[in-house]
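Asks: below are the sequence and a predicted model; questions follow.
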Amino acid sequence: MRPKIELGISVYLQDFLDDRPATRQYLDTAAELGFHEVFTSIHLPEDDFLKTTAALRDFSELVANKGMHLAVDCSSHELKKIQANAALQEALKHSPVTYLRLDFGFQPADLRAITRDLHIHGFMLNASTMRRTEVKEMVAALRQFSHTLAIKACHNFYPRPETGLGTDFFIRQSACFKDLGIPVAACVPSHNKPRGPLHLGLPTLESHRGMEIDWAARELIATGVVDEILVGDPFASAQELGKLQKAADSPVLVVRVIEDEGVSEAERKIMYGITHVVRPDLSDWVFRSNSSREMAAMGEKLAARDAKLRVPCSITIDNEKYGRYSGELQIVRQELPADERVNVVGRIFPQDICLLRYIAAGAEFRLQRYDGA
């Protein structure tokens, strides 16, 4: 069983100022679906700093009244402005902000003063840019300030195409924090109202930019290094939030399948009717389901069909000509020749091929028929 994944949304202060009723409704929808965190920022170059920061107290109280936590993104530049402005400092001191997200430019000594002067109870570190040695030093310093100080890490999102993180780098960076017991958050895009000025989505991983919100989330969860998923864009649709909640609540990895023609009901039961467990003795050529033959043994014999070349990412089920192996489901990893004892029943949906890298010995997964939606 996977650990619980926390969920959050983003609401930017200018959007709050422009349409408070819509913001309240969005927070209500997210809270009802079990989202617990709200992300905002006070260092967006396109926003009026004084105007949006002055709105932070009202917004933070609204978030708190919904029973949600607020994380405020900032750089050292904005914090120095606040510390130099008595009115802004007083407003932030009395705002129910759960976390300050430290984008860049901070030293441990700065954070001691911020903790004292602004009554901050938690910090989010930048999971995308800090090096392992910097992480260790910062975490050690923060824990010296207070043993009750909450610490998380949150990755950047990337408005410009071609600048988002690659998966391998993302996993390595996240491990710098996970190894110290620091929870890690990452962002997925919404396609309902992508945020300007580019309106091209706000993902952490570049490969997620055009991806549906729930399937982007499924890959983040599959990496095993993410504890929280934030929707980077504001005002995701209720349907998107519902899909994201469903993905986060899924106990196992789900992979979509495009069926071949002529698949029998007996084969469908094997494909979709059980949670598959990968055998512990992993093969380089196929992923073998340890549970599929047990199910097949309780049903009808599987008739042979036309043999086909087994290309990578094909789904196959051994037929009755394979004797005691009849009913074994496999996902093909390397090209294999056609075999009259093996029925090719489908192939992994192209967008989900990336998920196969997370299937390991003993891993659980379920197959889901792709219906074009």
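Replies: Sure, I can see it. Residues are numbered from 1 along each chain as shown.
Asks: drop to CA atoms for contacts and neighbour counts, all remaining ones
Replies: Will do.
Asks: helix, strand or coil: sort out the closest residue to residue 348 other than its chain neighbours for me.
Replies: Nearest residue to residue 348, sequence neighbours excluded (Cα to Cα, 6 or more residues apart in numbering): residue 257, at 4.6 Å. Per DSSP: H, G, I helix; E, B strand; the rest coil, the local secondary structure of residue 257 is strand.
Asks: I figured residue 257 hits residue 351, correct?
Replies: No. The pair residue 257 and residue 351 does not pass the contact test of Cα atoms under 8 Å, sitting 10.4 Å apart.
Asks: next up, a structure to set beside the first:
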Amino acid sequence: MTMRHLGLSIYPDHSKFEDNAHYLDLGHKYGFKRIFMSMLEVQGTVEQTKENYKKIISYGNKLGYQTFLDVSPRILNKLGVDYHDLSFFHDIGATGLRLDQAFDGATEALMSYNPYGLIIELNMSNNVDYLNNVISYQANTPFIYGCHNFYPQKGTALPYDFFMECSKRFRKFNIHSAAFVSSSVGKMGPWNVTDGLPTLEEDRYLPIQVQAKQLWATNMIDDVIIGNAYASEDELRALSLVNPYQLVLHVDYVKDVNDIEKTIVEKPQHFRRGDMNSIVIRSTMPRVTYKDIPNTPHDNEQEFKRGDVLIGNDGFGIYKNELQIVLKPHTESRKNKVGSIAKDELFLLDFIKPWTKFKLTSE
């Protein structure tokens, strides 16, 4: 299985080495592994560019980062780089190249056999038969990755359904993939418009950890990268706490929640029953594990709303201590409301399908 990692972005042509080094130190502290570095706005001479980028890439390499450089045919021409000879990027310490624009398929396939082992990362944000074309030229697929675009202008990032269609083309071939989330404080990107830098438009103003939860919950994305710089330390910490491999939802408890209910919410490995219904998500194992523990009725007379977390009380017979998450409003006095899913995360309930594994936390 492909391991999933966090990444951040730096923009050497818009920033100082010292600021970037400090940011990489912070990212390293919180387990970040990837650097996205845009070369699309390179201004200086070839030698200046080489020196500038090599310095910060070397610093990242010492901290265990992998650096991917965003390039286009125009930038390759400006740097005097022929796609037959990628030694320039090897010499400055890069792990791979992200091709912001496509060549013809045959070129990308040839580049994937470069003698330096540089990874060739393709733009994922187009729903065309591009990847199939590259692979049909017998590309060196372990060295082919995919990475979505980000979008600095509000209103222009990808709609969710289109994002999924694009991503499925890469998942079908099990290509390592990446997409971007947006810091709410970062003001730096490649261009002079900075309304955030997400891949998905619906993510633009969400808390950064919720954005990451969504991308990983799609099971289409391996690496989640912060598009804009510089994210705050709080944002880096919040991302580092997100589980990349299963959805963990935050629960806000009601005042009268009891100890057994807190245990049922936070301790088990929850999964949705395979024989699903449209009213609630049912996690039924707790009713077996905790069948002998009493649970007095409380908060059980109101109408339950989407995202409410319920646990069967002593009046519910065999269903006592079963955990449920409400999808559609209903009333049922044999269930206690113990809390509710955080408002920003309510939309993530759509990712809990039959047999989906998930966890709940109050932290």
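Replies: Yep, it's here. Everything numeric here is computed off the predicted structure, so don't read it as measured data.
Asks: thinking again about what came up before, next one: the residue nearest to residue 348 of the first structure from residue 204 of the first structure, what distance?
Replies: Separation of residue 257 of the first structure from residue 204 of the first structure (Cα to Cα, to the nearest Å): 26 Å.
Asks: the more surrounded of those two?
Replies: A count of neighbours by other Cα atoms under 10 Å puts residue 204 above the other of residue 257 of the first structure and residue 204, at 30 against 23.
Asks: which residue in the second structure lines up with that one?
Replies: Under the alignment (TM-score structural alignment), residue 204 of the first structure maps onto residue 199 of the second structure.
Asks: what secondary structure does the residue nearest to its match when sequence neighbours are not counted sit in?
Replies: Counting by Cα to Cα, 6+ apart, residue 199 of the second structure lies nearest to residue 150, which is 4.5 Å off, once chain neighbours are set aside. Judged by three-state DSSP, the three-state class of residue 150 of the second structure is coil.
Asks: mind listing what the aligned residue in the first structure for residue 150 of the second structure touches?
Replies: Matched to the first structure by TM-score structural alignment, residue 150 of the second structure sits across from residue 157. The contact partners of residue 157 of the first structure, by Cα atoms under 8 Å, 6 or more residues apart in numbering, come to 164, 186-187, 202-205, 232.
Asks: okay but residue 250 of the second structure is in contact with residue 348, surely?
Replies: No. Proximity of residue 250 of the second structure to residue 348 does not meet the contact threshold set by Cα under 8 Å, at 10.8 Å.
Asks: most remote residue from the middle of the second structure, which is it?
Replies: Residue farthest from the centre of the second structure, counting by Cα atoms, centre = their mean, is residue 315 at 41.7 Å.
Asks: and that residue, what does it touch?
Replies: 297, 334.
Asks: at 10 Å what do you get?
Replies: The contact partners of residue 315 of the second structure, by Cα atoms under 10 Å, 6 or more residues apart in numbering, come to 295-297, 333-335.
Asks: dump the residues you listed to CSV, plus distance to residue 308 of the second structure, neighbour count and secondary structure.
Replies: Below are the contacts of residue 315 of the second structure laid out as CSV (distance: Cα to Cα, whole Å; neighbours: other Cα atoms under 10 Å; DSSP: H, G, I helix; E, B strand; the rest coil):
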residue, distance to residue 308 of the second structure, neighbour count, secondary structure
295, 18, 22, coil
296, 18, 13, coil
297, 16, 18, coil
333, 14, 17, coil
334, 15, 20, coil
335, 11, 29, strand
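Asks: for those, which one is nearest residue 56 of the second structure?
Replies: residue 335 (56.8 Å; Cα to Cα).
Asks: how far away is the closest one from residue 315 of the second structure?
Replies: Taken as Cα to Cα, the span from residue 335 of the second structure to residue 315 of the second structure is 8 Å.
Asks: please identify every residue contacting each of those two.
Replies: Both residue 335 of the second structure and residue 315 are contacted by 295-297, under the criterion Cα under 10 Å, 6+ apart.
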